[in-house]
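S.K.: have a look at this prediction, sequence included:
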Amino acid sequence: MTDEGDFVPVRGKRRCKRKPQKLSSPDSAITFSNCEIDLQELKDKIERNSNDIISSDFYQGFQEQLGQCLAIPSLASGSSTNRDPSKAGTQSPTSVTEIVCYGIGNFSTCLIARNQLALLLAMREECQVPLYKTSLYDPKFLSAEKELLLELGVNVLDKNEECKRKCHKPTLFYMPHCGKSLYNNLLWSNWSLGLSNLIIIGNSFSNMVDKNPRKQMKKAEYILSIQPYTSEVMLPQTYRLKDVFNDTAIHTFPSAKLQSCPDGFWSDKRKPEYDSEDVEFISNKKINC
């Protein structure tokens, strides 16, 4: 892999429980690449998808799982204060300070991507992360999609980071159905005990290791190495659109597990390199962001 890499997004959608969100803004349409997108119509679609998700059994289960993974009693109890806090887990409470989303895709044309975006908006509100601390990037975002996201108040990254973002505070990375190279880059960038700051919602690391030949996983050596020290919870498979959250899990990296890694585990930190033919990886040299 080259130094710089990018991803080809894959989509997933979900349902949730929460009060309906209103995405307000004047009617407008943007034309680009021989295609016209009505922003108000697109906002209405996102609102419907959001309401669909937050009213679903899937979202209630997701809330509880996320709350338990982060040891946040209010989330673990489905935003109720009546649940015993001891059931939220044994870790110290974790406050997510930022959400970063990579590879969600063209939500203006793809129902899966639009449902994924709906879950992101619901999750952001649930974790009480400010809009300006919620960032998205996809090399395939259209001009109209970027404009809509900016109108919603979230941050649209203007640079292809290739998922090489180093974190010093608890950060939730939402990467539904991204390629292995992207998760690998993120792990490499934080390869230390500081991995405990990361929460990754994306393709199951366990399934990657179990279902891919060892030779293929050599290109994702950081996933292969960290998987035994990762806590993983699969998302509920109860959403009506079965290909939205399939094979998706919440990954955390508890300090106790990281501290049990063998001597020298963190010292070998070679920069990942990928073949130019790797279809899961789009170098930022190939994309004019």
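M.R.: Cool, got the structure.
S.K.: rest of the way, CA atoms for contacts and neighbours
M.R.: Will do.
S.K.: next up, the contacts around the residue nearest the centre of the chain.
M.R.: What sits nearest the mean C-alpha location of the chain, by C-alpha atoms, centre = their mean, is residue 174, with 0.8 Å. Contact analysis of residue 174 by C-alpha atoms under 8 Å, 6 or more residues apart in numbering lists 99-102, 120, 200-202.
S.K.: doesn't it belong to a strand?
M.R.: Yes: counting by DSSP: H, G, I helix; E, B strand; the rest coil, residue 174 is located in a strand.
S.K.: residue 258 and residue 194 touch, don't they?
M.R.: No: applying C-alpha atoms under 8 Å, one finds residue 258 not in contact with residue 194, separated by 9.0 Å.
S.K.: so those two - more neighbours on which side?
M.R.: residue 258 (20 against 16; other C-alpha atoms under 10 Å).
S.K.: need the residues that contact the helix or strand harbouring residue 113.
M.R.: Assigned by DSSP states H and E, residue 113 belongs to helix 111-126. If you take C-alpha under 8 Å, 6+ apart as the criterion, helix 111-126 is touched by 10-16, 18, 46-47, 49-50, 53-54, 75, 99, 104-108, 130-131, 134, 174, 176, 243-244.
S.K.: whichever of those end up buried, select them in PyMOL.
M.R.: To isolate the buried ones among those in PyMOL, judged by 16 or more other C-alpha atoms under 10 Å, type:
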select buried, resi 10+11+12+13+14+15+16+18+46+47+49+50+53+54+75+99+104+105+106+107+108+131+134+174+176+244
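S.K.: among the contacts of helix 111-126, which lie within helices?
M.R.: 46-47, 49-50, 53-54, 75 (DSSP state H).
S.K.: which one of those is nearest to residue 149?
M.R.: Nearest to residue 149 among the ones in helices among the contacts of helix 111-126 is residue 46, at 11.1 Å by C-alpha to C-alpha.
S.K.: measure that closest one to residue 30 for me?
M.R.: For residue 46, the distance to residue 30 (C-alpha to C-alpha, to the nearest Å) stands at 17 Å.
S.K.: got it, and residue 120?
M.R.: Residue 120 sits 24 Å away from residue 30, going by C-alpha to C-alpha.
S.K.: okay, the ones in helices among the contacts of helix 111-126 in a markdown table with distance to residue 161 next?
M.R.: Putting those into a markdown table (distance: C-alpha to C-alpha, whole Å) gives the following:
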| residue | distance to residue 161 |
| --- | --- |
| 46 | 26 |
| 47 | 29 |
| 49 | 28 |
| 50 | 28 |
| 53 | 29 |
| 54 | 31 |
| 75 | 30 |
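S.K.: try this one side by side with the last:
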Amino acid sequence: MSEEGPDTTEWKVKSRKRPGRRPGNSGHAAHEVQALQVEYCDEPLDPAAAARTAARVRERAVSLRGSSFLTAACTAATEVFQAGALLSCSSSEGLRRGSGGKESLEGASCSGGSSGVRLLCLGIGSPEASASSVWQLALAWLLAEDLGISDRTWADPQMRRSDAAAGEQLGFRAVEPELLPDGSSASSDGRPLLLFMPHCDRALYEMVLAANCSAHAGGRCGSLEGATSCQLGDVVILGNSFQVYAQRDELGVVPSGTPGAARTDSLLRRLLPALREQLLPIFQPCPEAFNDLAVISFPAAELARWHESQFSGH
């Protein structure tokens, strides 16, 4: 298992650079944004490149379709929503059938009055430059199609103009990384949130957890100071296994003080008692794209107990 990539402060930088082709990574390896060299922010869109990228994503989707990996991912996500893990989400119509024959979440309505589940993809990188990124975008697309999620956004500092255009062909709207962490909070629009975060930096996980757990504390990584509420009951994460992170911490795999190492105020570790995790199987055609991924949710009972212990001082 490889070490983590750079800190997620890169997600706040507006000047983006062209990524080079990377070798397949393993473990919880984030995209190497520090290695980018060529400025491309003014590069004109290449429609042909966008079409090629979208076609490659659709080809990978064909390979994913019918696989035990996709079935496990869709089933786990659907079961979480059905079990009522999203605290404020209810549905008068029940789940309808999605385009892939799976049960859909599109008919769900939330206490805030909005309808539907929102999908936000982080850390996919550049499908034009990376084979693993193509697989990951294909999985995100199939999840959205099969679960009936129409509100699809994605963000990554490595994204090229052709990547954004290819994503549009698949129903994804590209947003600037600077919009984080606010856009990664379920409270941003009152709707449930499915976060798709394959192989993101650990610091980015800490950031989105803080955005949903300490919205009133400014979303500071690991900070609960001043927080009065927690929206994680409205969040499902498909991303790196938190249990694997905990095992790595116990073994001291990542040296203290280096990117990916556990922090003393790690919200990820503190939330372990409040979450439920289903590890996904290995996808043999491209294991490096999906290894150690899990569907993570925060069931009502566990989250309520955790919330009381954290915010009541008990």
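M.R.: Structure's in. What do you need? Please read all numbers here as calculations on a predicted model, not as lab measurements.
S.K.: buried residues in stretch 128-144 of structure 1?
M.R.: In stretch 128-144 of structure 1, counting by 16+ other C-alpha under 10 Å, buried: 129, 131, 134-142, 144.
S.K.: show me the strands in the stretch 1-150 of structure 1, by range?
M.R.: Remark: strands assigned in the stretch 1-150 of structure 1 by DSSP state E, counting those that start in this stretch are 29-32, 35-38, 98-102, 134-137.
S.K.: highest mean neighbour count out of these?
M.R.: strand 98-102 (a mean of 23; mean count of other C-alpha atoms under 10 Å).
S.K.: now it: which residue numbers in structure 2?
M.R.: Aligning strand 98-102 of structure 1 against structure 2 (TM-score structural alignment) gives residues 118-122.
S.K.: tell me the counterpart of residue 227 of structure 1 in structure 2.
M.R.: Per TM-score structural alignment, the equivalent position to residue 227 of structure 1 in structure 2 is residue 272.
S.K.: quickly note the distance from that match to residue 296 of structure 2.
M.R.: In this view, residue 272 of structure 2 and residue 296 of structure 2 are 10 Å apart by C-alpha to C-alpha.
S.K.: neighbour count for these two, which is higher?
M.R.: Remark: of residue 272 of structure 2 and residue 296, residue 296 carries more neighbours, 24 against 16, as counted by other C-alpha under 10 Å.
S.K.: what residues are up against that one?
M.R.: Contacts of residue 296 of structure 2 (C-alpha under 8 Å, 6+ apart): 236-239, 241, 275-278.
S.K.: can you do 7 Å?
M.R.: By C-alpha atoms under 7 Å, 6 or more residues apart in numbering, the contact set of residue 296 of structure 2 is 236-238, 275-278.
S.K.: is it in a helix, a strand, or coil?
M.R.: strand.
S.K.: and the counterpart of it in structure 1, how far is that from residue 200 of structure 1?
M.R.: Matched by TM-score structural alignment, residue 296 of structure 2 corresponds to residue 251 in structure 1. As judged by C-alpha to C-alpha, residue 251 of structure 1 and residue 200 of structure 1 stand 5 Å apart.
S.K.: now swap in residue 128 of structure 1 and tell me
M.R.: Counting by C-alpha to C-alpha - residue 128 of structure 1 and residue 200 of structure 1 are separated by 17 Å.
S.K.: with residue 117 of structure 1 instead?
M.R.: For residue 117 of structure 1, the distance to residue 200 of structure 1 - C-alpha to C-alpha - is 16 Å.
S.K.: could you do residue 146 of structure 1 as well?
M.R.: Residue 146 of structure 1 is 23 Å from residue 200 of structure 1, by C-alpha to C-alpha.
S.K.: do the same with residue 260 of structure 1
M.R.: From residue 260 of structure 1 to residue 200 of structure 1 the distance is 20 Å (C-alpha to C-alpha).
S.K.: more neighbours: which of these two?
M.R.: A count of neighbours by other C-alpha under 10 Å puts residue 200 above the other of residue 260 of structure 1 and residue 200, at 25 against 10.
S.K.: returning to that earlier point: reformat the buried residues of stretch 128-144 of structure 1 into a markdown table and put distance to residue 217 of structure 1 next to each item.
M.R.: Compiled in a markdown table, the buried residues of stretch 128-144 of structure 1 are given as follows (distance: C-alpha to C-alpha, whole Å):
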| residue | distance to residue 217 of structure 1 |
| --- | --- |
| 129 | 34 |
| 131 | 36 |
| 134 | 31 |
| 135 | 29 |
| 136 | 27 |
| 137 | 25 |
| 138 | 24 |
| 139 | 24 |
| 140 | 26 |
| 141 | 29 |
| 142 | 32 |
| 144 | 37 |
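S.K.: how about residue 140 of structure 2, what's its match in structure 1?
M.R.: Match for residue 140 of structure 2 (TM-score structural alignment): residue 120.
S.K.: neighbours of that match, how many?
M.R.: When counting by other C-alpha under 10 Å, one arrives at 22 neighbours for residue 120 of structure 1.
S.K.: residue 10 is in contact with residue 245 of structure 1, correct?
M.R.: No: using C-alpha atoms under 7 Å, residue 245 of structure 1 is not in contact with residue 10; the gap is 10.7 Å.
S.K.: name the helix or strand for the spatially closest residue to residue 269 of structure 2 that is not a sequence neighbour, please.
M.R.: Nearest non-adjacent residue to residue 269 of structure 2, counting by C-alpha to C-alpha, 6 or more residues apart in numbering: residue 246, 6.8 Å away. Remark: residue 246 of structure 2 resides in helix 242-251, with elements defined by DSSP H and E.
S.K.: now that helix: how far from the chain's centre is it?
M.R.: Chain-centre distance of helix 242-251 of structure 2: 19 Å, with C-alpha atoms, centre = their mean, to the nearest Å.
S.K.: helix or strand right after it?
M.R.: Going down the chain from helix 242-251 of structure 2, the next helix or strand is helix 267-270, by DSSP H and E.
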